[in-house]
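>>> Provided below for reference: sequence and predicted model.
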Amino acid sequence: MVVHIQEEDEDELVIKFEYSSERVKKVKKIAGKRWCPEERVWIIPYTEEAINKFFNLFSNEEIVVDKSLNIGNASDNILQSRSVKNLIEEMKEEIQLQGYSPKTIDVYLGHIKRFIKFHKKHPKKLKQKDVRKYLLVLLEQQKTSHSYANQALSAIKFLYKEVLQKEEVTFNLTRPKKEEKLPVVLSEQEVIKILDSIDNYKHRAILFLTYSAGLRVSEVVNLKADDIDSDRMLVRVKQGKGRKDRYTLLSEKALKVLREYAKRYSLDEWLFPGGKKGKHLTERSVQRVFKKACRKANIRKNVSIHSLRHSFATHLLENGVDLRYIQELLGHKSSKTTEIYTHVSNKNIGNIRSPLDDLV
């Protein structure tokens, strides 16, 4: 699995990974490290010594470095070559010209950099067997999800077809079968407990709006004050996933919380401004707010801020809202994406009586 490193502040770095005793042993060897139980991450000093130690300890794992950090190890040399830098820039321009979102651009370029770093060769010199080998390493050795490997393949296909004009390298490559995972959904009572646990007016407004409108975290942080249409009781989502505009619900209760928040905070361009002037709140900050609220509400489920969106859709379905309307509110391109909520809803299954109850 992936090990993430990103900036906490000017003096410290955040290390995140899925738990394993071996990884914990490694990170404990870094001088000045500390465990942050609230966010369940490791913190290390932002020093050359600590960074080099980190890369040496985790040299056999996939390391994802936040784009804001200008750090790396010796194996990154291939990425610093002029030909590869030019290729990455050419791919970035091609993705932008095709109208992909900034998030997709970052994801695709990240996959290509890891692909190049793995083989330590310019992609022009690689063949289909090299792509297959990389995908097998992702799935079998690094134990990444099938969706992650599929995303990596999509980025590699884009590179060879649209940039290098060598489509034959990835032609007929088999995609990993899509995993049929069901979203984790909160009950209505659990949502109430989470929302009631928050005292901070700004944090309350964020989570109330996220749940009541079924927003993605990227959408809620990018909202502006004029996106709240209190006359029509709608929230306008501009350039959501897939670069689509849409409208979704504005709850009366959420509007009341928003007004309480607006009385106490000086709003500028953004509905939820961040710490830096002219910038909106970061997605990571919202995720931290949600995690803190879950701990305070004693929620034991393994949920994320996106679970509020899943819960919004499921609760609408359980309350009799037509799936087509839910699809529109969520901004799903395909109805098949929305249909997953029929598998987690208790609307029908909740009325079925277990045979055990008739036996005992």
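On my side now, so go ahead. Predicted model, so just to flag it, every value in this text is computed and none were measured.

>>> For the rest of this, base every contact and every neighbour count on C-alpha atoms.
Noted.

>>> What count of nearby residues applies to N319?
Neighbour count of N319, defined by other Cα atoms under 10 Å: 11.

>>> What are the neighbouring residues in contact with the closest residue to it other than its chain neighbours?
For N319, ignoring the flanking residues on the chain, the nearest one in space by Cα to Cα, 6 or more residues apart in numbering is K347 at 7.9 Å. Taking Cα atoms under 8 Å, 6 or more residues apart in numbering, we find K347 in contact with L317, E318, N319.

>>> What are the buried residues along the lengthiest helix in the chain?
When secondary structure is assigned using DSSP state H, the longest helix within the chain turns out to be helix 102-119. Within helix 102-119, the residues scored as buried using 16 or more other Cα atoms under 10 Å are 104-105, 108-117, 119.

>>> Against that first model, consider the following:
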Amino acid sequence: MSRAVDLPGAAHLVLADGVVHLDPEPAVFQAMLDGWARQQRTRFLDEDGTIKPRMSVVRRFAEFTNQYPWQWEPAEVEAFIDYLRSRRKTFAVSTGRNYQNALRMFCEYITDARYGWPVRCLERFGQAPVQILHEWNTVTHSSEYEGEADRRPLTYDEVQDLFDAAEARVEEIRARHRKGSLAALRDAILLKTVYAYGLRRQEACGLDLADLRRNPKMPHYGRFGGLFVRYGKSSKGGPPKRRTVLTVPELDWSTDLLDQYLEEVRPAFSPDKHPALWVTERRGRMSLRRLDEAFETARRAADLPEELDLHGLRHSYVTHLVEFGYPEKFVQDQVGHAYASTTAIYTGVSDEYRNRLLQQVLKEQHAELWEDDET
């Protein structure tokens, strides 16, 4: 008899031999989950961002079917996705794809003979797990963008209304002589920084004082020539991506705001030696949830559409850089996209900008006609 292969997540490593379980089915299922988690950790996948969400999908599916993995059939997963879609009208294609991918990868793991689960299940339950997701019952990737159709960048006016509302909240709290004006001022500056540098939530909250960068080509910006982002979105199995986002002249008003924050606002929180750029009243780092709340508070105060979210400011940044005339490669590097197609999805230029481009092309192609019109 051949010796079992010691692959990370192999059945004999997470399911002890010779142990008689009072309730063997849930014990084997839990061992499968433990083994799959181990296998993913050896690939350096992110625990909170990747592994735990995948495990949650598998558990939800098992609860929905009231069956164990060696009992699953394709009909169950089709009913599961149909149930989710019927329960939530905004259930996006991309979400369905993620659910299906998680279940497909779990089935790939438990049906791979190298991990030993088919043999164990046959011995104990008389059934072996099978792959239940195939080309004919999964989402077809036919479009680059699979998110919600109503998600979009904020227009120039909406960005201004959002910032005006955030500033007005500071004055309102001060006028009522209540606590919280300092935090409201911090939130207003933070929201403007998210837009001025096209940051994701984690990127903004993960900034430290040491991440402020000088730009030798733009010495007049001082210590605010750019931001060194160390917690960019990682590829699967890789560490967070790093990049330096340069301050652009059209948005260099952010340098005065950051200077005000560092000189007046941040010291008032008494952060001592805390390295974080954005700190809270409790002398801790700003959380993702608190940043979301800051945006929602300003959005409601500005009476902006509910479909607009914090990530829309990043989309606005990309769109506005394009409208400012920056090359696509520069915009792509600024926001840390690996592919230009991703940057293109983020872009939603205005009709006014497109008309200016048309006029420019027409002027170049028919210069004589334009000269006659001008005279």
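The structure has been received and is ready for your questions. Worth saying up front: this structure is predicted, and the values here are computed from it rather than measured.

>>> ok so, going back, let me know the closest of the buried residues of helix 102-119 of structure 1 to K53 of structure 1.
Each of these was scored against K53 of structure 1 by Cα to Cα, and K117 proved nearest at 19.3 Å.

>>> quick one on the thing from earlier: which members of the buried residues of helix 102-119 of structure 1 are the farthest-apart pair?
T104 and H119, at 23.0 Å, using Cα to Cα across the buried residues of helix 102-119 of structure 1.

>>> Quick check, I173 of structure 2 in contact with S181.
Yes. Using Cα atoms under 8 Å, I173 of structure 2 and S181 qualify as a contacting pair, with a distance of 5.5 Å.

>>> who's more crowded, the two?
Neighbour comparison, I173 of structure 2 and S181: the larger count goes to S181, with 19 against 15 (by other Cα under 10 Å).

>>> What lines up with that one in structure 1?
Following TM-score structural alignment, no counterpart is assigned to S181 of structure 2 within structure 1.

>>> Quickly note the distance from S181 of structure 2 to A268 of structure 2.
Plainly put, S181 of structure 2 is 11 Å away from A268 of structure 2 if you go by Cα to Cα, to the nearest Å.

>>> try N101 of structure 2
Here the distance between N101 of structure 2 and A268 of structure 2 works out to 47 Å (Cα to Cα).

>>> between these two, who's got more neighbours?
Here N101 of structure 2 and A268 are compared on neighbour count by other Cα under 10 Å; more neighbours surround N101, at 17 against 13.

>>> Return the residue of structure 1 aligned against the more buried one.
Residue-level alignment of N101 of structure 2 against structure 1, with TM-score structural alignment as criterion, gives S154.

>>> all strands for the stretch 51-200 of structure 1, in order.
According to DSSP state E, counting those that start in this stretch, the stretch 51-200 of structure 1 carries its strands in the segments 63-65.

>>> What's the match for V229 of structure 2 in structure 1?
For V229 of structure 2, the equivalent position in structure 1 is taken to be V237, counting by TM-score structural alignment.

>>> Likewise for G49 of structure 2?
Counting by TM-score structural alignment, the partner of G49 of structure 2 is K103.

>>> and N52 of structure 1, how many neighbours?
The criterion is other Cα under 10 Å. On that basis, N52 of structure 1 has 15 neighbouring residues.

>>> gap between it and V41 of structure 1?
N52 of structure 1 sits 19 Å away from V41 of structure 1, taking Cα to Cα as the criterion.

>>> do the same with K333 of structure 1
Here the criterion is Cα to Cα. By it, K333 of structure 1 lies 35 Å from V41 of structure 1.

>>> Tell me who's in contact with the residue nearest to A152 of structure 1 when sequence neighbours are not counted.
The shortest distance from A152 of structure 1 to any residue that is not its chain neighbour, by Cα to Cα, 6+ apart, is 5.5 Å, and that residue is H111. H111 of structure 1 makes contact with A152, A155, I156, according to Cα under 8 Å, 6+ apart.

>>> List the contacts of the last one.
If I follow you right, that is I156 of structure 1. For I156 of structure 1, the set of contacting residues under the criterion of Cα under 8 Å, 6+ apart consists of H111, I112, T170.

>>> again, only this time at 10 Å
I156 of structure 1 makes contact with Y108, L109, H111, I112, F115, P123, V131, N150, E162, V169, T170 under the criterion Cα atoms under 10 Å, 6 or more residues apart in numbering.

>>> Over to the second one?
Residues in contact with A155 of structure 1 (Cα under 10 Å, 6+ apart) are M91, T104, I105, V107, Y108, L109, G110, H111, I112, F115, A149.

>>> From the residues you listed, pick the one nearest K224 of structure 1.
Of all the contacts of A155 of structure 1, K224 of structure 1 sits closest to T104, with 22.2 Å by Cα to Cα.

>>> quick one: that closest one from K241 of structure 1, how far?
The span separating T104 of structure 1 from K241 of structure 1 equals 9 Å under the rule Cα to Cα.
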